[in-house]
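A.B. asks: using only what follows, build the 3D model:
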Amino acid sequence: MLKQKYQFKNYNWVLIGAVLILSGMGVLFINSADSSYTSKQLVGLIFCTGVMLFLSVVNFNFVCGFNRVLYMINIVLLVLVKLVGVSVNGAQRWINLGFTRLQPSELTKIIMIIFVAVYIQEHEEDLMEWKVLLKLALLCALPLFLVVIEPNLSTTLDITFILLSVIFVGGFSMALIKKWLKIIIPVMIPLGFLFIWYIQTPNQILLHDYQVTRIMTFLEPSKYSSTSAYQQDNSVMAIGSGKLYGKGLNNNTIADVTVADTGFVSEQQTDFIFSVVGEETGFVGSVIVIALLAIIVIECLKTAYVAKNMSGRLIASGMAALIGFQSFINIGVATEFLPNTGLPLPFVSYGLTSLLSYMAGIGIVLNIGLQRHY
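C.D. replies: Okay, here's the model as predicted:
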């Protein structure tokens, strides 16, 4: 396992640097949003950095060999959430460990990337057979079902997109995709209108009330401007008020009072951390954060390109999809471009389980890069 010989000239210092700088900036932004979370995030960052560096020198094929064990652990944790989980704001997504809370749905992201990557490698020759695809769909459906009933629809859709990206990179036939799209698109458009109509009917059973409200707020923001749209409206106001250079971190002057000081945006340390970025560091700081996220995605894709086998290529691609898609969603929500969801901004938002998941994934990507194909 640890006796693997690596050429450390291939160690991706750019990726490590981008991750550590972004994570460090995240601690500063969390401190500005709510200083009570700062110490936990800092300790978590130190621990997770150790996990990342440790996994970077552990043969990723060794980790992949435990894919079925990881899958079963993931299922057990998701079941425990329903049995003994902590409920917050109507959602039961956490397991109380005493010193912190564990959110298994965040671990599901990296575990399922590994599991699907190994599955595709094992079925590289017969992936397009319907029995193989059906088995894969069922194996993915179980954890997704356990996540969606927490309820956590946004994370379910997030994981679904990530896994579809991994399957696509794994060699899914473009001809088959085009064939399916010709059938799906004409059907989905009228179904979409039907869905919007149905969720507004009394006693509908598809979505929870708060999920319906989020969708309708996005479609009719003026109607909900004083209620559910209030948070996103204030987030946009905060970002815009930062102008070019921002008001400065932890700015408490009367002239430059921030949204963090007034509490106009709730959950600012997690879902709406980008409003802190925009307000306190302005356009320049926002561009730096987005650029660092882009660097991480690009470096993951570069690693996927030089990976020595299929599973390595798919894991690195999956991490690129995870960081890229989740960053797009989080920033899209903070800027009112997308409906309100509960997805954190990778490496920046508060959340120890999510940070552990990202760091573990990056550690595996670093090891894939050390074993690059020449």
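A.B. asks: for the rest of this, base every contact and every neighbour count on C-alpha atoms.
C.D. replies: Will do.
A.B. asks: run a quick neighbour tally on L194.
C.D. replies: The number of residues packed near L194 is 11, by other C-alpha atoms under 10 Å.
A.B. asks: so it is in which element?
C.D. replies: helix 174-199 (DSSP states H and E).
A.B. asks: chain center to that helix: distance?
C.D. replies: 25 Å (C-alpha atoms, centre = their mean, to the nearest Å).
A.B. asks: now the nearest residue to M310 once chain neighbours are set aside: which helix or strand?
C.D. replies: In this structure, M310 finds its nearest non-sequential neighbour in Q121, 5.7 Å apart by C-alpha to C-alpha, 6 or more residues apart in numbering. Using DSSP H and E, Q121 maps to helix 104-122.
A.B. asks: who touches that helix?
C.D. replies: If you take C-alpha atoms under 8 Å, 6 or more residues apart in numbering as the criterion, helix 104-122 is touched by 64, 67-68, 70-71, 74, 77-78, 81, 93-95, 127, 136, 140, 143, 147, 155, 159, 162-163, 166-167, 170, 310-312, 314-315, 318-319, 322, 353-354, 357-358, 360-361.
A.B. asks: report the buried residues of that helix.
C.D. replies: 104-121 (16 or more other C-alpha atoms under 10 Å).
A.B. asks: here is a second sequence; please produce its structure as well for comparison:
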Amino acid sequence: MARDSLARRVDWILLLAAAALSALGCLLVWSATRNRTDINNGDPQFFLIRQGINLAVGVAMAVGVMWLGHHRLRSAVPFYYAFSLIAMLLVFSPLGTEINGQRAWLAIGGYTLQPGEFAKVAITLGMAVILAAQVDAGDRDYPGPRAVMQALALAAAPVAIVVIDDMGMAMVLSVVILGVLLASGAALGWSIGLIVAGAAGAVLVWALGILDEYQLDRFGAFVNPSLDPAGAGYNTNQARIAIGSGGLFGKGLFQGTQTTGQFVPEQQTDFIFTVAGEELGFVGAGGIILLIGIVLWRALRIARGASDLYSTIIAAGIVAWFAFQCFENIGMALGIMPVAGVPLPFLSYGGTSMFASWIAIGLLQSVRMKRPISA
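C.D. replies: Reported below is the predicted structural model:
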């Protein structure tokens, strides 16, 4: 096999880990919904088929990104960013729909899309273009103040749109911004200032009473789970019961009593990890965390071996995105993080989340394929 062949340049470990997570996700979604006649239209395979279609489309998007290449896509980033921003604003139009108190979705032809998922990619690519421009051209060794301010201004718009109605998405986007900034090599003071500003902003939002009542209830239930066990604390309590009941090896796929009894709300989306905990047990749930760890490990290797700053920033932004979102999702199921309504990448049901996750895999593969062959 030639040293520069396509097959050699693809990170097969990353690809197989992401594929394994997605396949497991399809099975877990199927288990969580096959008895849900209230939402599956009487077809036990309804969500399985739709998630399979989501996966196929997501993989096709990843292949498209790999074929085009992240460098060739660089000139299209402004258009993609504008598209993402417009889609996020459309959630406040008649096309927007509210789910579980959050107006963060578009309802189009019987399908719902969450534009914020695409914003993760848009912010990563947009900031990478700005921060790497002078460095990759050889004009500077690291991004200057003007570039950093432009990049932060670009990222501020999507965050401002989601911060009031979708705190979970705002948290993920904020971590992506921080990860991108750190990877760019910008002066550390910018990252420290961003953290301080974020903390001050959170305090201000709380003090001004901008948060909705259900958001306040979620934080209250996180601090004291026994505060409202039948209300805001119900999800977390049921999630921990489901995970704890799985024991070491679980009750077996499709055999979970908590899952079959529909005790955990939104189990096919935000709380998909509870299905794994109950039916696959500590070993199965640990296996999922191991696969997530492999994805992050390979992504970090790709970032380290990238041939230019633009590529490094893209890979690092994706690492920050996946790492925080997985930690938040699994953490809220275990009760160590507040319920924030973020999906578990590759596993939770949802087309937009699956598309964005596989676009990220396509970008990582593109970065790896452009690296020096010895890296």
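A.B. asks: please state their TM-score.
C.D. replies: Here the TM-score for the pair of chains, by TM-score structural alignment, normalised by the length of the first structure, is 0.88; 354 aligned residues with a C-alpha RMSD of 2.4 Å.
A.B. asks: longest single helix anywhere in the first structure?
C.D. replies: As assigned by DSSP state H, the longest helix anywhere in the first structure is helix 273-306.
A.B. asks: typo on my end, the second structure
C.D. replies: The single longest helix within the second structure, with elements called by DSSP H, is helix 309-334.
A.B. asks: could you tell me where stretch 224-235 of the second structure falls in the first structure?
C.D. replies: Taken onto the first structure by TM-score structural alignment, stretch 224-235 of the second structure occupies residues 220-231 there.
A.B. asks: what about the matching stretch, start to end distance?
C.D. replies: Using C-alpha to C-alpha, to the nearest Å, the end-to-end distance of stretch 220-231 of the first structure comes to 15 Å.
A.B. asks: so what touches that stretch?
C.D. replies: Residues external to stretch 220-231 of the first structure that are found in contact with it (C-alpha under 8 Å, 6+ apart): 213-214, 217-218, 233, 264-266.
A.B. asks: who wins on neighbours among those residues?
C.D. replies: Within those, most neighbours by other C-alpha under 10 Å means V265, with 23 neighbours.
A.B. asks: I figured that one was touching V259, is that so?
C.D. replies: Yes: contact criterion C-alpha atoms under 8 Å: V265 of the first structure and V259 qualify, at 6.6 Å.
A.B. asks: spit out the residues that contact these two alike.
C.D. replies: Common contacts of V265 of the first structure and V259 (C-alpha under 8 Å, 6+ apart): N234.
A.B. asks: how about the nearest residue to whatever residue of the first structure lines up with A186 of the second structure, chain neighbours excluded?
C.D. replies: If you follow A186 of the second structure across to the first structure using TM-score structural alignment, you land on F172. Distances taken as C-alpha to C-alpha, 6+ apart put M128 closest to F172 of the first structure, at 7.2 Å, once the chain neighbours are dropped.
A.B. asks: now do the SS call for the one you found.
C.D. replies: With DSSP: H, G, I helix; E, B strand; the rest coil as the basis, M128 of the first structure sits in coil.
A.B. asks: residues near the match of A186 of the second structure, how many?
C.D. replies: As a burial measure, F172 of the first structure scores 15 neighbours (other C-alpha under 10 Å).
A.B. asks: that one should be in a strand, yeah?
C.D. replies: No: assigned with three-state DSSP, F172 of the first structure falls outside any strand and is coil.
A.B. asks: contacts only, for the closest residue to A260 of the first structure other than its chain neighbours.
C.D. replies: Excluding its sequence neighbours, the residue lying closest to A260 of the first structure (C-alpha to C-alpha, 6+ apart) is A33, at 5.2 Å. Applying C-alpha under 8 Å, 6+ apart, we find A33 of the first structure in contact with 260-261, 268-269, 273, 276.
A.B. asks: and the furthest pair within the residues you listed?
C.D. replies: Comparing every pair within those by C-alpha to C-alpha identifies D261 and I273 as the most remote, at 13.7 Å.
A.B. asks: neighbour count: those two, which is higher?
C.D. replies: Neighbour count, other C-alpha under 10 Å: between D261 of the first structure and I273, I273 has more, with 28 against 15.
A.B. asks: was I right about the more buried one contacting L345?
C.D. replies: Yes: if you go by C-alpha under 8 Å, I273 of the first structure and L345 touch, sitting 7.3 Å apart.
A.B. asks: what about the next helix or strand after the longest helix of the second structure, how far off from the first structure?
C.D. replies: Going down the chain from helix 309-334 of the second structure, the next helix or strand is helix 351-369, by DSSP H and E. Aligned to the first structure and superposed, helix 351-369 of the second structure gives a mean residue distance of 0.7 Å (mean C-alpha distance after the TM-score superposition for the first structure).
A.B. asks: show me what helix 351-369 of the second structure packs onto, helices and strands only.
C.D. replies: Contact analysis of helix 351-369 of the second structure by 3 or more C-alpha pairs under 8 Å, 6 or more residues apart in numbering; DSSP states H and E lists helix 6-9, helix 46-68, helix 115-136, helix 281-304, helix 309-334 as its packing neighbours.
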